[in-house]
Structure formats: C-alpha cells, structure tokens
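1. Kindly generate the corresponding structure for this input.
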Amino acid sequence: MDAVLITAVALLWGAAFALLLPRAAYRLAVAPGEPWRRACPAGHPLPAGAAGWVGRTPCPRCRRTRTPGLRAVVAALACALACGALAAATGPRPELAVWLLLAPVAALLGSVDRAVRRLPDQLTLPLAAAAPLLLGAAALVPGHRGSWATALLGGLALGAGYFVLFLFNPGGLGFGDVKLALPLGCALGWYGWPVLFAGAFAGFLLGALYGLGLMVLRRARRKAAIPFGPFMIAGAFAGLLAGGLTA
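-> The predicted structure is shown next:
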C-alpha cells in the first residue's frame, strides 16, 4: 500500500476514534474511590452497555452537547496527527497495526489522568495485556522490524524501574504510572534498548519541563504533584517515532 495512503488512513482512524472518546473520558474522570459517572451533567441517565461509553459527548439527549466542543476537536486533531505520524514513521509494517490499536487507549488514559490525576485499572491493565499479545502476533508476520523478546523484557524493565521510583516517592508518582509503564516499555522495547531508554528519558524530560514552567509561572510549588501519565505517553510516542524511522 502506498505510504501516503497509509498515512491518510491512519489520520482518519485517529480522528474517528478520538471523536468517540469524550463520553468515556467524562465517565472515567472521577476521583479515586468514586464510582464511574452514570449520568450526564444535566442528570440524564447514560445508556447501558457499550453505548454508554462511546460517543462524541457525555449525553446523547442534551442538544446543547451534541456538537463536539473545542477540547474534543483539539483531542481529535492531536490523536489524528499522532496516528498519522506513527504511520509515516513506521510504514507498511505489521507493528503499525499495533500502534494504531493502542494509540486511542493511550489518548484516553492521558485525558483522564490530566483531568483527575488517575489512570484507571480498566484501561491500564487491558493495555498491559494487549501490548505484548499484539506485538507477539506482529512478530509472526513477515516484514516486522522489531524483537518480541526485547519488547517483553522492556515492559518488565520499565515497569520495575517505575515501581522502584514509586516506592521511593509514592506522593509524586502513582501506582497507575507503574502499570502504564508496562505496555509503554513493551512498545518501546520492540525497537530495542536504545529506543526504550530514549522514550523513557523523553517522558521524564517533558514532565520536568512542564513542572518547571508551572513554577516559573508561580502556578505550582517545587514539590507539587503533576499528572505524569500524559508525559509518559508523549515520551513513548517520541520513542516510537524514532524507532520506526531507524528500524
């Protein structure tokens, strides 16, 4: 398939999924210990089953929320550009299908963590299981450019590293970050240890720059906790781009 066509399809894929995520993000964005939201801001009960989790807006009944807001449009654009960039960097290789399947879930996780500093188990655990399984399937298809064994070791290594950091600083790093490190390490490890280290370092660097910016603007103190999931995902995204281009 032509590279331009693959990139165009990936752009549409990312935009379509991102436009269906706002309802799930709204329902999951609650404080730890609280149940998932079952009603829209106006009090209308949300549909049962899968229909209650997929949609452009929190409520299918509220006319005022039928049109996607600015945040939803920005999120769709960002997810589309991310998927398109992954397609352009990876090319027509089997692992591209894995990146495109994992990207919307990662985008949803980043959105929820940014809103309430929480990475729900309902997303991190399936993601941690799906990443090695999907990459294992990709490793069976001719034309792949990665190592499934290194991917498995990478997930364990990054997860263990974050677990150690969590033990030393549980106030600054949540256990959800440890769980998220497993699939991200697996994805980065697919392209080898240098890409794993680069992606992990990029996440810490982006988080540090964000925290420094908040301190400069006097919007946070030095020891203030920030949602780290989005920066982990952004760093992994940068690592996958580098890995796809150099593989």
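2. Every contact and neighbour count from this point should use C-alpha atoms.
-> Noted.
3. Relative to Leu167, how far out is the residue nearest in space to the middle of the chain?
-> Nearest to the mean C-alpha position of the chain, by CA atoms, centre = their mean, lies Ala106 at 1.7 Å. Separation of Ala106 from Leu167 (CA to CA, to the nearest Å) stands at 24 Å.
4. and what of Arg219?
-> Using CA to CA, Arg219 is found at 27 Å from Leu167.
5. Over to Ala76?
-> From Ala76 to Leu167 the distance is 36 Å (CA to CA).
6. Let's see this one next, to set against the first:
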Amino acid sequence: MPTISTTLTVAAFAAFAAIGAALAIVDIRTHRLPNRLVALAGASGLVLLIGAAVTGGSIHALLRGVLAALVLLIAYLALRMLSAGGVGGGDVKLAAVIGLYLGWLGWGSVVVGTLAGFMLGGVFAAGMLLTRRADRRTAVAFGPWMIAGAWVAIALAVSRR
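-> Got it, this is the predicted structure:
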C-alpha cells in the first residue's frame, strides 16, 4: 500500500501533467502562458510536495525543488533580458514551476529536463525552417517544449527507480 507521502507526490505530478497539458495547448494556440494556470501548477505542486515532505518524504527533496525553482527562474529571466522577445514572461514563470518538480527528483533531472526542452524546441524549429513552414522571424511557442523536456526528465527519473 502506498504511503501518504507517495500518494501526495503522485498527486503533485498528476496535477502538473493535467495543468501542463492545458498550458501547452493554450501556448500553442495563443503564444501565451496564462498566469492563473502557471500559478495553479506552482501552488498545487508546492502544497502537495510540502505535504509529501512532512508526511515521510524528503525535506531535502523539497528544499532542492525550491532552490531549483529559483535557479531556473533566474536563468530564464537572464535569457529573457538577453533575447529580444525570444523568451516571454510566461516562460520565465513556467521555468520556476518546472524547477520545483524536477528539483524534487534531483539536480540531474533539472539539467536533463532543461536541456531536453531546448533540444526538442530546437529540433521543431529547425524542422519548420527546413520545410519552409517558418522563417527566422516566426514565433514558436516554447512552453510546450519546456513541458515536454520536463516530462522526458520525469520519465527517465521514474524509470531508474
């Protein structure tokens, strides 16, 4: 029988899956990541992972998740400031949420998920350019690739346990 901590952790990642899917759909359609959905993903994850940590999970995993959220927030904020509109404010906020979840799993997951998001987005953009469905000025929603990259890392982490 699963522990309360395990149940809360699974609930947190299930919430991220559902809200992440909604965020990806909205971002593809509108090139926006609604603050309410991003905040819901972050708040639900934080509450459920705090619950998991205090009911027998790892306080270290929780602290690592919060720190990873801060690290990705700062990194994406720097990217936003350095790119001329290439990284939106929603991407910056979503990066913090993704950092929380991937940080819970470990620093390796943070690195893999972040890099996978950039790689998947890059391959998609290159494919669009090669098939002449886009040019260098075409905006590409990055949120879905960030979320997909996170799920690559989550799947790898789960498969190793």
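7. So after superposing, what's the score?
-> Here the superposed chains carry a TM-score of 0.90, computed using TM-score structural alignment, normalised by the length of the second structure; 158 aligned residues with a CA RMSD of 2.0 Å.
8. related to what we said a few turns ago, so Ala76 and Leu167 of the first structure - more neighbours on which side?
-> Ala76 (27 against 12; other CA atoms under 10 Å).
9. my read: the more buried one touches Trp13, true?
-> No: using CA atoms under 8 Å, Ala76 of the first structure is not in contact with Trp13, being 9.9 Å away.
10. sorry, back to before: counterpart of the residue nearest to the centre of the first structure in the second structure?
-> In the second structure, the residue equivalent to Ala106 of the first structure is Gly20, according to TM-score structural alignment.
11. What residues does its match make contact with?
-> 41, 147 (CA atoms under 8 Å, 6 or more residues apart in numbering).
12. Now for it, which secondary structure element holds it?
-> Counting by DSSP states H and E, the element that carries Gly20 of the second structure is helix 4-30.
13. Report the distance from that helix to the chain centre.
-> How far helix 4-30 of the second structure lies from its chain's middle: 10 Å, per CA atoms, centre = their mean, to the nearest Å.
14. give me the stretch of the first structure that stretch 119-135 of the second structure matches.
-> Counting by TM-score structural alignment, stretch 119-135 of the second structure sits on residues 205-221 of the first structure.
15. ok so, going back, show the subsequent helix or strand relative to the helix holding Gly20 of the second structure.
-> helix 35-54.
16. packing partners for whatever helix or strand comes next after that following helix?
-> On the C-terminal side of helix 35-54 of the second structure, the nearest following helix or strand under DSSP H and E is helix 59-82. Packing partners of helix 59-82 of the second structure (3 or more CA pairs under 8 Å, 6 or more residues apart in numbering; DSSP states H and E): helix 35-54, helix 89-105, helix 107-130.
17. Give me the distance from the longest one to the chain's centre.
-> Distance of helix 107-130 of the second structure from its chain centroid, counting by CA atoms, centre = their mean, is 12 Å.
18. Same question for the second one.
-> For helix 89-105 of the second structure, the distance between its averaged C-alpha position and the chain's averaged C-alpha position is 5 Å (CA atoms, centre = their mean).
19. returning to what we had before: for the match of stretch 119-135 of the second structure, give me every contacting residue.
-> 222, 226, 228, 231, 235.
20. what's the matching residue for the fourth one over in the second structure?
-> Right, Phe231 of the first structure. Aligned partner of Phe231 of the first structure by TM-score structural alignment: Trp145.
21. Quickly find the element holding its match.
-> Secondary structure (DSSP H and E) places Trp145 of the second structure in helix 143-159.
22. buried set for that helix?
-> In terms of neighbour count (16 or more other CA atoms under 10 Å), helix 143-159 of the second structure has its buried residues at 143-154, 157.
23. Let's have those in a markdown table, adding distance to Val87 of the second structure.
-> A markdown table is the format used below for the buried residues of helix 143-159 of the second structure (distance: CA to CA, whole Å):
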| residue | distance to Val87 of the second structure |
| --- | --- |
| Gly143 | 10 |
| Pro144 | 13 |
| Trp145 | 12 |
| Met146 | 11 |
| Ile147 | 15 |
| Ala148 | 17 |
| Gly149 | 16 |
| Ala150 | 17 |
| Trp151 | 20 |
| Val152 | 21 |
| Ala153 | 21 |
| Ile154 | 23 |
| Ala157 | 27 |
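24. Closest one to Gly42 of the second structure out of those, please.
-> Distance to Gly42 of the second structure across the buried residues of helix 143-159 of the second structure (CA to CA) is lowest for Ile147, with 13.1 Å.
25. which residues does that closest one contact?
-> Residues near Ile147 of the second structure by CA under 8 Å, 6+ apart: 20, 24, 98, 117.
26. Just among those, which is most surrounded?
-> Most neighbours among the contacts of Ile147 of the second structure, by other CA under 10 Å: Ile98, with 30 neighbours.
27. Can you tell me how far the counterpart of that one in the first structure is from Val216 of the first structure?
-> Superposed on the first structure with TM-score structural alignment, Ile98 of the second structure falls opposite Leu184. Here Leu184 of the first structure is placed at a distance of 30 Å from Val216 of the first structure (CA to CA).
28. what's the answer for Val9 of the first structure, then?
-> 41 Å.
29. can you check Leu70 of the first structure too?
-> 27 Å.
30. got it, and Gly154 of the first structure?
-> Taking CA to CA, one finds Gly154 of the first structure at 35 Å from Val216 of the first structure.
31. Mind checking which of these two has more residues around it?
-> Using other CA under 10 Å as the criterion, Gly154 of the first structure and Val216 rank with Gly154 on top: 27 against 11.
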